[in-house]
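> What follows is a predicted structure for the sequence shown.
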Amino acid sequence: MRLFAIGDIHGGLKALIQVLNKIEIKDEDSLVFMGDYVDGWSESAQVIQFLIELSQKINCVFIKGNHDVWCEGWLKSDDVNPVWYMHGGKETIESYASFSKDEKKTHLEFFENMPLYHIDNENRLFIHAGFTSMHGVKKEVFKETFYFDRTLWEMALTKDRNINEDSVLYPNRLKHYKEIYIGHTPTTNFNSDIPMHAANVWNIDTGAAFKGKLSAMDLDSKEVFQSDNLPALYPNEKGRNKD
């Protein structure tokens, strides 16, 4: 069995299909999606429908991201968060134009059932953004941190590589898990179009919301599979201009 972590999709269904074709996914494989399935490119509703159907065929875990929280709120109440609207919500609302009330209800249930994090049987943590508690995710007070925090990744990037896990100087946040997989902060912000590794943290978000690619990583081999750059797949669209 292979296990893959897949980065932030942001409405890029064409990129998702490209990546899954490159993986040559098998029935016994498992996929962990790092969140932010919507907002950006024009096929957000179609991405959700595709993922629902995919999960009926193979084992999938869908971590909830901040954009998913916003979309869930809109599907539940029809209220439009103005911040969300400016950061891809407009395109997501438009993508639902042809979806029925019952279909939207099914999608709402899909969002509501998403976990905020997942820990597998090898003690690998999957979380959209990060956490701040030095005691790990189960001690986090503010759950919004799971899909908004960037300090975990910032800390991992700045950790001295000469400080090992046995040192008193090693960050306590990083000691709880064998590996930590995140999305949320595009690696393209750091001039990288492939997943980045710092300490025991892997960042799988390679900027699909903007001008980057969608990435999937085989967690055992660390082999990376990528789509084309999203603007090439959606040449008549702009994608998101802001994080």
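Received it, and whenever you're ready, just let me know what you need.
> hey, let's count contacts and neighbours off CA atoms from now on
Fine.
> Tell me where the protein has strands.
3-6, 30-33, 59-62, 117-119, 124-127, 179-182, 196-198, 201-203, 215-218, 224-226 (DSSP state E).
> As a markdown table, these with mean neighbour count would be great.
Compiled in a markdown table, the strands of the chain are given as follows (neighbours: other CA atoms under 10 Å):
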| stretch | mean neighbour count |
| --- | --- |
| strand 3-6 | 24 |
| strand 30-33 | 22 |
| strand 59-62 | 19 |
| strand 117-119 | 19 |
| strand 124-127 | 24 |
| strand 179-182 | 24 |
| strand 196-198 | 16 |
| strand 201-203 | 23 |
| strand 215-218 | 24 |
| strand 224-226 | 21 |
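> next up, a second structure to put side by side with the first:
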Amino acid sequence: MKRKLVIGDIHGGFKALIQVLDRAKVSVDDQLIFLGDYVDGWSQSSDIIQFLIELSEKQNCIFIKGNHDAWCEDWLSLGGTPSVWLSNGGQKTIESYDNYSDEELERHLEFFQRMKNYYVDDQNRLFIHAGYSSMHGPEKEVYSSNYRWDRTLWETAVSMDKKLSKNSELYPKRLLLFKEIFIGHTPTIELGSKEPLNKANIWNLDTGAAYTGALSIMDIDTKEFWQSDPLPALYPDENGRNVW
């Protein structure tokens, strides 16, 4: 039976990606929706991009662009290496591309350029890396960088009174626009959870794979999820990124 599966932030952890696809028993009939931040952190960023390019040729995949992906895209296209990127996993990403030809680099650049800012499915469920600030929805967002950087959407959901009714005038209008919203970007380990978190109608799939957590994949309809081993166990000779 065809499933819709959503995958959180990978951050260079290719071994974790292979694990969760295997543990979820992903088949070519499943649709895969990736929430972004494929690169930066662990040492196999370029391997992930190559794998995803090939995977997309075999099955239905949606690729959302994260803030780290935007940095990598800028480097591939313009050669930009801002210090904030290098110190947040970018240096390992650059090193992972050491043996790539110009033709291969161009193919990866085109993959980044084709990524979506967000995706809305046929059941009015939104998939976005970080969030949006406009009360009229992401299509009305003034600053496109918010798709990849905004945390106010998640912060709003986390801080809401659970007793607040959707019929209340105080209920955040941004959250009423979609049946459900799936995000990454802000690790759930910040709230003490190693698993995907649900606040209001938002599901956060970033379970800290860039740090000490695992990579997660979830069935959008049933909410069943599978996780990799913690990334430090898969890469014992690496440090990943600093603790959140």
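Right, received. Where do you want to start? A quick note: this is a predicted structure, and the numbers were derived from the prediction, not measured.
> before we move on, the earlier item: of the strands of structure 1, which is nearest Trp70 of structure 1?
strand 59-62 (15.7 Å; CA to CA).
> related to what we said a few turns ago, can you check which of the strands of structure 1 gets nearest to Ala97 of structure 1?
Comparing those by CA to CA, strand 59-62 comes nearest, at 24.0 Å.
> what packs against that closest one?
In terms of contacts (3 or more CA pairs under 8 Å, 6 or more residues apart in numbering; DSSP states H and E), strand 59-62 of structure 1 is packed against strand 30-33.
> switch the cut-off to 10 Å
Under the contact criterion of 3 or more CA pairs under 10 Å, 6 or more residues apart in numbering; DSSP states H and E, strand 59-62 of structure 1 touches strand 3-6, strand 30-33, helix 44-55, strand 117-119, strand 124-127.
> looking at those, which is closest to Thr151 of structure 1?
strand 124-127 (13.2 Å).
> Quick check, Lys90 of structure 1 in contact with Trp70.
No - counting by CA atoms under 10 Å, Lys90 of structure 1 sits too far from Trp70 to count as a contact (11.6 Å).
> what's the overlap in contacts for the two?
Asp39, Val80, Trp84 (CA atoms under 10 Å, 6 or more residues apart in numbering).
> What is the burial count for the second one?
Neighbour count of Val80 of structure 1, defined by other CA atoms under 10 Å: 16.
> Return the residue of structure 2 aligned against it.
Mapped onto structure 2 by TM-score structural alignment, Val80 of structure 1 lines up with Thr81.
> Surely its match touches Trp75?
Yes - shown here, Thr81 of structure 2 and Trp75 form a contact pair, counting by CA under 10 Å, at 6.2 Å.
> quick one on the thing from earlier: give me the more crowded residue out of Lys90 and Trp70 of structure 1.
Higher neighbour count among Lys90 of structure 1 and Trp70: Trp70, with 20 against 16, using other CA under 10 Å.
> Run through the residues that contact that one.
With CA under 10 Å, 6+ apart, Trp70 of structure 1 has these contacts: Asp36, Val38, Asp39, Asp79, Val80, Asn81, Val83, Trp84, Tyr85, Gly89.
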